[in-house]
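K.L.:
structure of the sequence below:
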Amino acid sequence: MIRPPRFLSLLCLASACLLPQLATAAKQTVCTITINSADEQKAFRKFLPADKYDFVELVERNRPDWLGSACEAKVSCDMLVISGHYGEGNEFFSDVMEIRESLSIGELERVSCSGSCPNLFANLKEVYLFGCDTLNPNAQRTASAEIVRSLVREGRSPAEAVRLAREMHAARGESSRDRMRLVFKDVPVIYGFSSAAPLGPVAASSLNQFFQSGGASQVGKGHVSGGLLRQFSAQGLASARGMTAGDSLAGMRKDVCMFADDRLSEAQRLQALHELMQRPTAQARLLLDRVERYTAGLDKAKRQQPEVAQALARIAADGSAKDRYLAFARDADEPRTRARMVNVAHALGWLSPEQRVDELALLFKDLLARKAIAPTEVDLACAVNKDRSLDKALQPVAAGGRREDDVGHSAVRACLGGDDAHDRTLEGLVSTDDADVRIAQVYLRHRPIADASELRTVTRAIAAMNGSEAQTRALDVLARHYLSDREIVSTLQQLFARTRSSSVQNAIAGVLIRADADAIATTDLLRTLRENRLKSSSGGNMVEALIQRLQLSSARRPDASLAELRNRSR
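P.N.:
You can find the predicted model right below:
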């Protein structure tokens, strides 16, 4: 059939009108989140043609809600490039002090799980994660022995318990790779590093080589690029696929989204939490971080909401879930885990305030029965009794049982309110045993010395120490205290003059530079620093910084002798 000329002209006109729209539709949006180095972003911009790719930087400097801003603008990403250091805190961050922006996996989970930002990641084809361990397959959380014992208590055979614990860790150990797969649900290709990632300039160099060899034709297609993996093979680049509805980890994603989905009401979230607690306790244990954060955020105002109060009452009345949970908590291998679970039990109404204290007392009684105490356990004891409100309740624990006299046991007893253990703990600060010094460091972070006389005594003891390494460590602890006592300054000045260790001199300067300005602003101290500083400690260190501070102070003071000394030393 021959169409009339007028029809053909209209068809051609329509086609011509559609061409710009088709061209626009064909363009892909490359979203970049530049937390640290911009090197990787620049490599993508350089080689991906502007007629095919639009670039959108999501980070807005000095705006804390920059990701929310991108959601409000209805940005839709086809590709996502994230550049930043990635660490144990599960967040991307920068090592540049001027850059304050960061990106936590928790925030990415909120965006992924919620309906508040439906466009941002909905059309993603590829994600590039330029950060260390972003696709590390190793589980971040392990509690194998605890889980096996809990499953046996709940009626499983030992062999079955071991098998189930292994499966549970595989499904709920939350490796970095699993967390990224959870966040970027249904994304065909996620690139990241299974261990240490290359620095920005090195990564950019590899990207440049990849693109120069025709790599641009391999990106944005939603297929794994063998060329890109080969280019970064020495750095351990890996690929993964986002979770799908039929994924073996889909159940884990549902539980995670229970905490992250901002569409859920508090009552709905508590109902989901109750259902979690009714399952084997091991599942709640592997989600303890999230359970802990959520229950800690249930403030008085939220708890007074009728639906929330009813949901909490239902959890509090669930005696079966409570008994399983507390049995698991009391059997936890790590005291810190046990304490955290006790606090969650209190938040859920399973323990009254008095019962919580009783549980903590049992915890520390068991801890003090151990042969050795680690610094982390001292940190726990001091943190639990941070405001000393539990002194009265925990002093019997500190005073009872077998009384080991080592620094570790003494520090725990001192944290629990045992005043007689304080002096023994301070002795660890001037010990030649590194473990004792580290324990004293932890203790004094929580309980800094407030008494001026005691601080003088400790300073004299540090000054009398033999061995520069131990003395340096002890001085580093002293630097956490704000000094205004001239006698202490004099003791440190004398030590500076006689020591033959540049590290000790540097540590002394570190103490004094944080001290009260009036206490250190003397011509005698400046003279001592200039005449006795060791050659290896000069230039670009704490001693030099202290000297510069004293010189600046002298310029602002009408102290002719100090100014004269400064001029003579030039």
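K.L.:
all contacts plus neighbour counts: C-alpha atoms, from now on.
P.N.:
Noted.
K.L.:
for this protein, what's the longest strand?
P.N.:
strand 28-34 (DSSP state E).
K.L.:
now the second one, please; I'll put the structures next to each other:
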Amino acid sequence: MRAVIIAALLCGAAVRTAPGWTLEAPAARRTACVISFNSFDEIQAFRSSLSPDEFEFLDLAPQGPLPAETAEPTGDQPPPWIFDRCRPDIRCDVAIYSAEFAGRFFGKNGFSLSLQEMEEASCQARCDGLFHDPQEVFLLACNTLATKDQDGRTPEEYLRILLDHGFDRASAEQVVELRYGPLGPSFREALRRIFAGVPQIYGFSSVAPKAVVTAPMLARYLAAKGDYTQHLEQAAGRSDRNVDLLRAFKDTALTQTTGLKRSEPGAQDRDAVCALYDEGRRVPDRLRIAHAMMSRDDFLAFVPTLEVFLARHPPDRFDGESRALFEEITTLDAARERILRLVTDLNVSALKLQLAHFALEMDWITGEELRRIAVDGTKKLLFRPLTSEAVDIICEIAKRQNLGDDFQSPDLSTGLFEVSEGVRLLDCLRPADERVNPRLADALDGADPSLRLWAGYALSRRLPLDDSTLTRLAGYLNDGLPDLRARVRWTFVAQGPLSNEASEAVHAQDPVLAEELGRRYRSAARRR
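P.N.:
A predicted model of the protein is given here:
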């Protein structure tokens, strides 16, 4: 996140394909690789200052629509878009990331890049030109080089900043935990690992100025350096303190570090992480690596990577050697006790359930225990004042655990049916009790259009509906809200064959739709 002061929240920077920029880099020139996620100011400072005779700018941002992401990574999932930029003929001398940052680089242009995606790509030799060949890397976003130490903000204040900037509660909690908690490496160490071998990495240890402020700072720095090609030649392989850059960014949180060196103990950690991502390795060999990670005192730093591995290789599919190795991991008492302590001690949150789900994968809790954690957490949230944050958490819990049979209509307060956020919660919870249907139907008569639309949407996801609800729903086929009319119509099409009572109710409101539904069902009956 970026700010001139803490109150000015998240950092910005833009990604557009600049005219004349290309992925074909003439060998005679240095290569500046750029990815701009939000605004163009910082990239333009470089482009305006560096001679086009000496520098070719390669815009590595994704072009065109990206494939839809699945909820969980799988072996069949398309690789992240950054993999498409990994080519033997691309070698960056300078890499510039201009963005907002919160565990992933993102911005207004609708695409993002997570640390996990970057880490996995950086493990592949074909991506060396992007991640390990640069002489300098500029990470122009807040917290990119933050440690786990607390800065001028408390974790609670950072959480509020993320929520105010549009993060849902579940994502915001995960970012805060990665920033301040024991789970995963620090942002600084993660990016040092990603850019292993790079002599000079620049980023912010806390909040950072907005791009409109940093762009003039960059321009002053580049002007002070003069011949930047000569600067790179003189600095090649060296990690000296960049006095000119730090002077230009005086009174900001800009800091400098190096990529991970082979001589550092962390280099072995990077090798182990890369091995877990390597689908060319046998699963048993990677389970041995996982065993070594889970045996360490700092194993929590590796849990996010282990979660990716287990999502791609579910333990219930292990057999033979893999099953025996996995069972050895599950006997590691210190790791088990620490995870279970976190699951017990953490407040109700998406992170709590994430760790509980990891404990389930490790056979440290049963499916029934996971369900009890999910149900108890949801009940606690239902007794709290209704907020968007609480709804986000319940929806995240419901993604991982089906709770529809655990909540009956009497468990749900009247207030939930009177506001759109309450109905959104009910849609996520999806209680199986049919007594919920008439209460949702009552919300269709509310004064708030958002409430009415959410009620129609929630009912359309509870098919098949009972006759009483369908008869009421038919009364909205000619509603004044076009989106509600469309949703109700879709509901009748998706419902299947209607009773005579429901058919008559539809015919009374929309004879054409009633005839269409009749033809559809008669045709289906003949095919059977």
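K.L.:
TM value for the aligned chains?
P.N.:
The TM-score (TM-score structural alignment, normalised by the length of structure 2) is 0.61; 402 aligned residues with a Cα RMSD of 4.5 Å.
K.L.:
where in structure 2 does the longest strand of structure 1 fall?
P.N.:
Mapping strand 28-34 of structure 1 onto structure 2 (TM-score structural alignment) gives residues 30-36.
K.L.:
that stretch: how far from the chain's middle?
P.N.:
Here stretch 30-36 of structure 2 is found 24 Å from its chain centre; the criterion is Cα atoms, centre = their mean, to the nearest Å.
K.L.:
give me the mean deviation of that stretch from structure 1.
P.N.:
Once fitted to structure 1, stretch 30-36 of structure 2 is off its aligned match by 2.4 Å on average (mean Cα distance after the TM-score superposition for structure 1).
K.L.:
buried residues in the helix or strand hosting D518 of structure 1?
P.N.:
Under the criterion of DSSP states H and E, D518 of structure 1 resides in helix 517-520. Burial within helix 517-520 of structure 1, assessed by neighbour count using 16 or more other Cα atoms under 10 Å, is assigned to A519, I520.
K.L.:
quick one, strands of structure 1?
P.N.:
In structure 1, the segments counted as strands under DSSP E are 28-34, 53-57, 79-83, 85-86, 91-93, 103-104, 126-130, 189-193, 237-240.
K.L.:
can you redo those as TSV with mean neighbour count and distance to S116 of structure 1?
P.N.:
As requested, the strands of structure 1 are arranged in TSV below (neighbours: other Cα atoms under 10 Å; distance: least, Cα to Cα, whole Å):
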stretch	mean neighbour count	distance to S116 of structure 1
strand 28-34	23	18
strand 53-57	17	20
strand 79-83	24	19
strand 85-86	23	26
strand 91-93	22	21
strand 103-104	17	17
strand 126-130	25	21
strand 189-193	25	23
strand 237-240	21	26
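K.L.:
isn't N143 of structure 2 right next to F101, touching?
P.N.:
Yes: contact criterion Cα atoms under 8 Å: N143 of structure 2 and F101 qualify, at 7.1 Å.
K.L.:
tell me the angle the longest helix along structure 1 makes with strand 53-57.
P.N.:
Secondary structure of structure 1 per DSSP state H: the longest helix is helix 5-26. Relative orientation of helix 5-26 of structure 1 versus strand 53-57 (axes from the mean of the first three to the mean of the last three Cα atoms, to 10 degrees): 40 degrees.
K.L.:
packing partners for helix 5-26 of structure 1?
P.N.:
If you count contacts as 3 or more Cα pairs under 8 Å, 6 or more residues apart in numbering; DSSP states H and E, helix 5-26 of structure 1 packs onto no helix or strand.
K.L.:
measure R285 of structure 1 to G220 of structure 1 for me?
P.N.:
R285 of structure 1 sits 39 Å away from G220 of structure 1, going by Cα to Cα, to the nearest Å.
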